[in-house]
Structures are given as C-alpha cells and as structure tokens.
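> got a predicted model here, sequence first, then my questions.
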Amino acid sequence: MKKIYFIALICSLFLASCSSEPSLQKYFVEKTENKNFIAVDVSPEILNIEKTKLTPEQSEALKSFEKMNILAFKLDSTNNAQYDIEKAKVSAILKNEKYQKLMSFGSGKDGVTISFVGEEENIEEFVVYAKSKETGFAVVRILGDKMNSTHIMNMLSVIQNSNMDLDQLKPLQSMFPKK
C-alpha cells in the first residue's frame, strides 16, 4: 500500500512540475515545422572572431552568450489572418511577468520590443520581438549564462568587429525581398 502512495506522490509531483503555461520555448518548438515560419539556431561561432584581439570585457561578454534562436513568420498575401493570430500569441506570451520589458519603439503595426528573463545582473535570456505589417515578424531569443546589460553592449562591439559567417542566416533571406 505504501508503494501505491509513493507512486501517486511521484506522479503528482511530476505532473505539477509540467507547466501548461505558454512560453517562447514551447512556441518555438510548436512552430518550427510550420510552413509559415522560418526557424534558425545560431551558435557563437557565427561571429568568427579572433579571441586574442578581444578586450577582457568583450571576452567575458562572449563567454556569457550560449546561443541565439530566431523564429520568423513570413507574411504573404495568403496568410494575413494567421499573421494576426500568431502575432497575438507572441504578444500574450511576452506579457507574462517573467518577461521584463526593457524598451520598445515603433508604431502599432511596425515596431520592436526588447525584453529579458532573469535578474538585471543574471539575465538568462534576451528577447527581441520585431514586427512589420509588410514582411511579418521575428522573435529572437538570445540565451546565455549570467548575462547583463553591459554584456549586451560589449557583444555589440564584438559583432561590429567580427567576420560574421552568414551561412547560418541564409534561411532568413527569403524574409527580405530583393529590390
């Protein structure tokens, strides 16, 4: 009889730990195979930098960066209604108190929001959400370990001086029509 209670306890703990609450991670997994979406995972190697030329601050920032996940919804004449539904889903997820908004700019139809998860000195994830009524939207998750806002600023300088390997970003080229 004790075994049954023990098994029931373990099962209830397991089920309680499984959150049905929507998250960006779940959203990314669900949409990866959807034809309206383009998913790209980017590793730090995309920067293709000579680490010996980095300042100590830049090295520390680079160490805190683990990977970047990009999910983009490509808008076309056939999926306007789906665009509105998906855009609302992402906005609802980002309204969760777990995502702390740093800044946003733009208008109602076009704009960018930058949020983070974690504490100011121990950021686990930066989220950039950009939307355009002409091309669609993209959600970028920058994942790391003990990141902070200074690391992001230092990473920007690393990116500017990098010899970026753009092959990892090729799937996103279809988002931007050639003119």
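Looks like it arrived, so ask away.
> only C-alpha atoms from now on, for both contacts and neighbour counts.
Noted.
> got the contact list for the residue nearest the centre of the chain?
By Cα atoms, centre = their mean, the chain has its centre lying nearest to residue 141, at 1.5 Å. Counting by Cα atoms under 8 Å, 6 or more residues apart in numbering, residue 141 touches 68-70, 125-128.
> repeat that for residue 109.
Contacts for residue 109 were tallied using Cα under 8 Å, 6+ apart; they are 131-133.
> second structure for comparison follows:
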Amino acid sequence: MKPIFKTIVFTLLIAVALVSCKDESSIENYFVDHQDKPEFLTIDFAPDMLDISEVDFSEDQKKIYKSYDKVNALAFKVTENNKEEYKAELKKAIAIFKNDKYEELIEFTDSGINFRVNTLGEADTVDEFLVLASTSELGFALIRVLGDDMQPEKLYELIFKIQKTDVYGNQLQKVMDYLKE
C-alpha cells in the first residue's frame, strides 16, 4: 500500500509543479484563453495566403518575406457596454508586453492609435514580433508574427513595399471592419 501512496503523492507533486510553471503572462496563453470569446475576433493566416503576385520583390525581399511563417491576430472591439472590460483586457495585454522575455522594439502613436512592438529572439534575427495597437474609440488588436530569423531592420522596407501595392487593403479589411462596426 505504501508504494501506491508514494506514487500518487509523487504524481500529484509533478502535476502541481507543471501547472505552476505555466507562464500566465505569455502571448500564447492570452490568445488561447480569448480566441473563443464572443467579444474577440481571431484571425490566423500564413503569408502564403496573401496574394503578393502584384508585388515586385527583389531576391533579397523574397528571402525576407519567406522568413515569416504565420500571423495571429486577436481584436477586441470596444462598445458603450464593455468599456470596463476593454480597460481590463487592455491592461492584461500591456502586462504581457512588459514580460521580461519580450524585448521592446518601439512604442509610438500614429493617427490616435497607440502602438507597441516587441520582439522575441536575438537583436538581428527575431523569431517573433508582437504588435499591440489600441485606441479607446475602436478597441485593441494583438498581432503575433512568427518566423525564423526575421530581420527587424528589413521589416519596414517589406511592409512599405506591400502597402504600396495594397495587398493588405482587401485581405486584412476584416479586422478593421470588425473594429469599426
């Protein structure tokens, strides 16, 4: 009987240790915990899903583009009825961005929208970009870009090139429409 008791106690201790090690302030957990809630819109897509046939990429830009694997977006729309919930959820999202494992890249405001951009990985080869865009009128969106050895200094050039061709104009309009409704 004693060996069974020891096994049960040992198993319980391991289970408690594993559960207590869960990183509550990670972006992954925030996405998982909120993706099925009705006040959130979730979009997951791979860069392959974007029609970039109209974009004239150089060979270097193609290589950079291929370093991006997946984009996750989670948006919360603020309404008259959920302003307190908006504030609470935004506070949680900001706390994630303050997690020591993420390095702050930039924080700025443009056209009344507050942006925070953080990274995970080495300074010149990033494995994850996190973007938090928020405004008290519309709500907030969390965007997680996953890849392999992405280069932050080349990202702006790539985004500018894609924007100029309006690739995102039609394909990411769903997030903006959701927030504006």
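Structure received. Note that the coordinates shown come from a computational prediction; the quantities given were computed from them, not determined experimentally.
> re earlier: of the contacts of residue 141 of structure 1, which is the nearest to residue 4 of structure 1?
residue 125 (40.4 Å; Cα to Cα).
> check the gap between that closest one and residue 169 of structure 1 for me.
From residue 125 of structure 1 across to residue 169 of structure 1, the span is 20 Å (Cα to Cα, to the nearest Å).
> so those two - more neighbours on which side?
Neighbour comparison, residue 125 of structure 1 and residue 169: the larger count goes to residue 125, with 24 against 14 (by other Cα atoms under 10 Å).
> the more buried one against residue 119, yeah?
No - with contacts counted by Cα atoms under 8 Å, residue 125 of structure 1 stays clear of residue 119, the gap being 10.0 Å.
> mind listing the strands in structure 2 by residue range?
40-45, 68-77, 103-110, 113-121, 126-135, 139-150 (DSSP state E).
> do you know which of these lies nearest residue 23 of structure 2?
Comparing the strands of structure 2 by Cα to Cα, strand 113-121 comes nearest, at 15.0 Å.
> got the angle between the closest one and strand 103-110?
Angle, strand 113-121 of structure 2 to strand 103-110, by axes from the mean of the first three to the mean of the last three Cα atoms, to 10 degrees: 160 degrees.
> and strand 113-121 of structure 2, what's buried?
Under the neighbour-count criterion of 16 or more other Cα atoms under 10 Å, strand 113-121 of structure 2 has 113, 115-121 buried.
> quick one: buried ones out of the contacts of residue 109 of structure 1?
Neighbour counting by 16+ other Cα under 10 Å classes 131-132 among the contacts of residue 109 of structure 1 as buried.
> may I see the contacts of residue 109 of structure 1 organised as a markdown table, with distance to residue 60 of structure 1 added?
Shown next, in a markdown table, are the contacts of residue 109 of structure 1 (distance: Cα to Cα, whole Å):
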| residue | distance to residue 60 of structure 1 |
| --- | --- |
| 131 | 31 |
| 132 | 34 |
| 133 | 38 |
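> which one of the contacts of residue 109 of structure 1 is nearest residue 93 of structure 1?
residue 131 (15.0 Å).
> ok, the equivalent of the closest one over in structure 2 - contacts?
In structure 2, the residue paired with residue 131 of structure 1 according to TM-score structural alignment is residue 134. By Cα under 8 Å, 6+ apart, the residues touching residue 134 of structure 2 are 113-115, 140-141.
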